[in-house]
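Engineer: My questions concern the predicted model and sequence given below.
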Amino acid sequence: MSGAQDDVVGCRPGHHFFDIDGREVEMPHVNIKYFPVALSETQESVLLQKVTDAVTTAFGVDEGVVSISLEPVEKDQWTERVYRPEIVNRTDVLRKVPNY
């Protein structure tokens, strides 16, 4: 499949990516942190496709430029590794607030 990823030729200072015509290409990255749970290959594939679909629709980019990481975080480390640093301390970028 040909798309924006195939046309990306490099990174310039400031980590801006450009296609072969010199147009800046958006590089959305999504990091999903969650309590460890075993996902089947099908569950993971469906999750990744749905997130990819949402990101490509929202940002108007080709799916080839979207990256997604799945990062399990143990329950006893959640407050220290996720809740405080990314939810409590980053309200300026938090777009969906949890109800806990």
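Structural biologist: Structure received.

Engineer: Please make it C-alpha for all contacts and neighbour counts, starting now.
Structural biologist: Fine.

Engineer: Which residues does the strand or helix carrying E71 contact?
Structural biologist: Assigned by DSSP states H and E, E71 falls within strand 67-72. The set of residues external to strand 67-72 that reach it, using CA atoms under 8 Å, 6 or more residues apart in numbering, is M27, P28, H29, V30, N31, I32, K33, Y34, F35, P36, V37, L48.

Engineer: Quick check: the farthest pair among these?
Structural biologist: M27 and V37 (27.8 Å; CA to CA).

Engineer: another structure for you, compare them:
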Amino acid sequence: MPHVDIKYFPRDLTPEQRQAFADDIAEVVIKHLASKPESVSVALQQVQPDNWKSQVWETEIAPNIETLARKPGYSM
């Protein structure tokens, strides 16, 4: 039951673009984890740049930096 939670700076995406993005992410998960399409969920959450440090960096990235499969090329 993979769940992908993507946080990103705001973008002017149409509902169709958001759906295409989520579908593409789900496709990769299905391919690499041999998941069933109906078991994959994708959340897309916009985070304001001014809130990135407190809402994402300090709570999700920095505390887990050693276990991230892909580390960011920046630090805060």
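Structural biologist: Perfect, thanks for sending it. Since we're looking at a predicted model, the values are computed, not measured.

Engineer: Go through structure 2 and flag its longest helix.
Structural biologist: Identified as the longest helix of structure 2 according to DSSP state H is helix 15-33.

Engineer: And that helix, what's buried?
Structural biologist: Buried residues in helix 15-33 of structure 2, counted by 16 or more other CA atoms under 10 Å: A22, D23, I25, A26, E27, V29, I30.

Engineer: Just give me the match in structure 1 for the second one.
Structural biologist: Translated: D23 of structure 2. Counting by TM-score structural alignment, D23 of structure 2 corresponds to Q49 in structure 1.

Engineer: Pull up the gap between that match and E41 of structure 1, please.
Structural biologist: Note on Q49 of structure 1: its distance to E41 of structure 1, by CA to CA, to the nearest Å, is 12 Å.

Engineer: joint contacts of the two?
Structural biologist: Residues touching both Q49 of structure 1 and E41 (CA under 8 Å, 6+ apart): there are none.
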